[in-house]
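Visitor: sequence plus predicted model, see below.
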Amino acid sequence: MTSPWDMPDFDDHEALHLIRDAKAGLSAIIAIHSTHLGPAGGGTRFWHYLNNAAAITDALRLSRGMSYKNAMAGLAMGGGKAVILSDAAGTKTPELIAAFAKAVDSLGGRYVTAQDVGMSAADMIAISQGTRYVSGLPPKDGGAGGDPGPSTAMGVFLGIKAAVRRALGKEDLAGVHIAIQGVGSVGGGVARHAAAAGARITLADRNGELARKLADDIGAQIVPVDEIMSVESDVFSPCALGAILTESSIAALRTAIVAGGANNQLATQADGDRLQARGILYAPDYVINAGGIINVALEYLGNGDRAAVNAKVLQIPDRLNAVWDGSEASGQNPARVADAMAQRLIGRG
């Protein structure tokens, strides 16, 4: 396997920890991209990877994205990410979780974990039994914390409204057609907010039963997973896994806007240029989907309650507009503009 230093997504990461506890069945990676602004904050992903190199790549990409996300959200946290390598059956035991908590604790607070794909609020509570460097725990007395999904969904919804205003000149979502890929905590929340605002919704998810229930609840249509990206729509909202915007998939898009909650939506930097060349407005993922990390960061840092979280989430459209203004002024695509802004904030610009 190629050395991590030579992998395309290695970006002067401060540390890459390979964790193994054979007795507990734990294989994990903790990537710390930057601690320039504070402890490296980012969730833990529990996922079955095709190979170890794919897991390392995911950790590198996700941790860099967290540096950018936290910086752009104005949080006193750096960027990190953990991935736990699941077996094909998705086996998750108390022993595995306890071993992972021990690994996080061994870093002494340089990395602070939270909930991500494949992990639950209950897992965060279990992790907290072995380390204090965890967030996303049940909120107390109106404080920040808990499941980050609803805050992420609200931020994405507000970002979609800002994109529709910018690209389509519409002040509301009445009649706007939004195609949503993935209907978990984030995608499902976005769908419910948008439907309540009068949008027309098309859904796709690998969990057909989950998609059907949501569609019945909000009056949405469903299409197969492999068709959602080519649905003719006003907004395509990717809310599942990343790297789905490629040369071929971008060519097949029939939309004016891409704005969703998934991390690392662009497979390569060149794909941001491809979106711009097609006249599609892109909302950089780590700017629009920052609601969840705002929630867990304020919880961990102890400097905000639910009202403070909501106030910061409400600022997401302003940050997107700053990126889009920079794109228009420079001619660079929004992803490159956002990257440059974030790099300056973490002392690398």
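Guide: Now that the structure is in, tell me what you want to look at. Numbering: from 1, shown residues only.

Visitor: rest of the way, CA atoms for contacts and neighbours
Guide: Will do.

Visitor: helices or strands next to the helix or strand that contains residue 329 in the packing?
Guide: Element membership for residue 329 (DSSP states H and E) is helix 316-330. Packing contacts for helix 316-330, counted by 3 or more C-alpha pairs under 8 Å, 6 or more residues apart in numbering; DSSP states H and E, involve helix 149-168, helix 285-288, helix 334-345.

Visitor: residue 206: what's it in contact with?
Guide: In this structure, residue 206 makes contact with 182, 225, judged by C-alpha atoms under 8 Å, 6 or more residues apart in numbering.

Visitor: tell me the secondary structure at it.
Guide: coil (DSSP: H, G, I helix; E, B strand; the rest coil).

Visitor: now do the contacts for the closest residue to residue 261 other than its chain neighbours.
Guide: Spatial nearest neighbour of residue 261, excluding adjacent residues (C-alpha to C-alpha, 6 or more residues apart in numbering): residue 239 at 4.6 Å. By C-alpha under 8 Å, 6+ apart, the residues touching residue 239 are 180, 181, 182, 183, 184, 186, 187, 260, 261, 262.

Visitor: second structure follows, compare the two:
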Amino acid sequence: MTDVTDGVLHTLFHSDQGGHEQVVLCQDRASGLKAVIAIHSTALGPALGGTRFHPYASEEEAVADALNLARGMSYKNALAGLDHGGGKAVIIGDPEAFEGDRRTELLLSYGRSVASLGGRYVTACDVGTYVADMDVVARECRWTTGRSPENGGAGDSSVLTSFGVFQGMRASAQHLWGDPTLRGRKVGVAGVGKVGHHLVGHLLADGARVVITDVREESVRRITEQHPEVAVVADTEALIRTEGLDIYAPCALGGALNDDTVPVLTASVVCGAANNQLAHPGVEKDLADRSILYAPDYVVNAGGVIQVADELDGFDFERCRAKAARIFDTTLAIFARAKSDGIPPAAAADRIAEQRMADARAR
């Protein structure tokens, strides 16, 4: 650990997302690397989770995000049926400020940091990192997934992430409307980047009416040029208030469901790719009180981690796609458990994941 401030220590030891096995703060002044690697659990196997590259306002904010994301990966991997625990890494900085040789040196240094953990943590892509980045990291660390096919990897994991979210939507439609199709339903997608633009394709192919928004004009333009039938609204606030919206799909950063958005949400279902959509504990009950069906984010967006986990044993796309298709059944099982236990779906998903981890620890 280097340069650990009192604020970072407070975040580490007083986080409400506790129970983590290990948190490592990494710094390399020569390359500019400053990163946090959080391992929540290895009960089911080596921790697996992506690397986020983001300009955090402080070290405390970065640590808190890493802790929260790592915990979510434990639950995601457990419900995806993977023999992996949960971990996550965050690199502190503006990814656009690191280009060319400067980015390469930072990623090589980061790879050495991951390698120093001896396989307890396996990394992959996340927000701000890409397949090409993982190819660089892999030069220093064999516990790297999400690499390019040319370098023994599976390539872009957003393809199966979007497919899994689509399966979660189909399950939601089956549970709520009795038919596993989005035909004729109006679906609002907030964020049409790496995952969202693939999701739009699945929805349109299934006959859905799609409304989108994104802070990046180029992302919106890519969708409208490919699919001129897609409607565009100015921002997320306008999207969640859209009249006649059946499903809201948050596919950008977390915290989309909060005290401001839930009361004005018009959709009957929330099912999207973003991690950590619930801004704080209790939001899941607020959704249930409004009769809004919530498909837990870490369940439906597990297609990507299914793909990168498979890469460790020799990637086979069709095998991964079959595993990702089971998200439909897993989502339905969570809705059934929620109904039988009289709890929100998010709580039911947590119970199922926690039981699998507890069983593994007992063994």
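Guide: Received, thanks. Quantities reported herein were computed from a predicted structural model and do not represent experimental measurements.

Visitor: report the TM-score for the pair.
Guide: The TM-score (TM-score structural alignment, normalised by the length of structure 1) is 0.95; 347 aligned residues with a C-alpha RMSD of 1.8 Å.

Visitor: about what we covered before: do you know how far the residue nearest to residue 261 of structure 1 is from residue 85 of structure 1?
Guide: Residue 239 of structure 1 is 22 Å from residue 85 of structure 1, where distance means C-alpha to C-alpha, to the nearest Å.

Visitor: what do you get for residue 312 of structure 1?
Guide: Distance from residue 312 of structure 1 to residue 85 of structure 1, counting by C-alpha to C-alpha: 33 Å.

Visitor: and what of residue 113 of structure 1?
Guide: Residue 113 of structure 1 sits 16 Å away from residue 85 of structure 1, going by C-alpha to C-alpha.

Visitor: these two: who's more crowded?
Guide: Shown here are residue 113 of structure 1 and residue 85; by other C-alpha atoms under 10 Å, residue 113 has more neighbours (29 against 22).

Visitor: so residue 296 of structure 1 sits against residue 143, correct?
Guide: No - if you go by C-alpha atoms under 8 Å, residue 296 of structure 1 and residue 143 don't touch, sitting 10.4 Å apart.

Visitor: okay, the two: which has more neighbours?
Guide: With neighbours defined as other C-alpha under 10 Å, residue 296 of structure 1 and residue 143 compare such that residue 296 has more, 30 against 19.

Visitor: could I get the contacting residues of the counterpart of that one in structure 2?
Guide: Structural alignment (TM-score structural alignment) places residue 296 of structure 1 against residue 308 in structure 2. Contacts here follow C-alpha under 8 Å, 6+ apart; on that basis residue 308 of structure 2 touches 124, 145, 146, 154, 157.

Visitor: what is the burial count for residue 206 of structure 2?
Guide: Counted with other C-alpha under 10 Å, the neighbours of residue 206 of structure 2 add up to 16.

Visitor: same thing with residue 349 of structure 1?
Guide: If you count neighbours by other C-alpha under 10 Å, residue 349 of structure 1 ends up with 10.

Visitor: cool, residue 57 of structure 2 as well?
Guide: Neighbours around residue 57 of structure 2, by other C-alpha under 10 Å: 10.

Visitor: what's the counterpart of it in structure 1?
Guide: Counting by TM-score structural alignment, residue 57 of structure 2 corresponds to residue 50 in structure 1.

Visitor: equivalent analysis for residue 79 of structure 2, please.
Guide: Counting by TM-score structural alignment, the partner of residue 79 of structure 2 is residue 72.

Visitor: from residue 167 of structure 1, how far off is the closest residue to its match other than its chain neighbours?
Guide: Computed as C-alpha to C-alpha, 6+ apart, the closest residue to residue 72 of structure 1 that is not its neighbour in sequence is residue 342, at 5.9 Å. Distance, residue 342 of structure 1 to residue 167 of structure 1, by C-alpha to C-alpha: 24 Å.

Visitor: which one's more surrounded, those two?
Guide: Taking neighbours as other C-alpha under 10 Å, residue 342 of structure 1 and residue 167 compare with residue 342 leading, 22 against 15.

Visitor: what segments of the stretch 101-250 of structure 1 are helices?
Guide: 121-127, 149-168, 185-196, 208-218, 247-252 (DSSP state H, counting those that start in this stretch).

Visitor: what residues sit buried inside the last one?
Guide: The one in question is helix 247-252 of structure 1. Judged by neighbour count (16 or more other C-alpha atoms under 10 Å), helix 247-252 of structure 1 contains these buried residues: 247, 250.

Visitor: and the counterpart of residue 198 of structure 2 in structure 1, what does it touch?
Guide: Using TM-score structural alignment, the partner of residue 198 of structure 2 in structure 1 is residue 189. Residue 189 of structure 1 sits next to 149, 150, 153, 154, 183 when contact means C-alpha under 8 Å, 6+ apart.

Visitor: dump the residue contacts of the corresponding residue of structure 2 for the second one.
Guide: What that stands for is residue 150 of structure 1. Per TM-score structural alignment, the equivalent position to residue 150 of structure 1 in structure 2 is residue 159. The contact partners of residue 159 of structure 2, by C-alpha under 8 Å, 6+ apart, come to 195, 198, 304.
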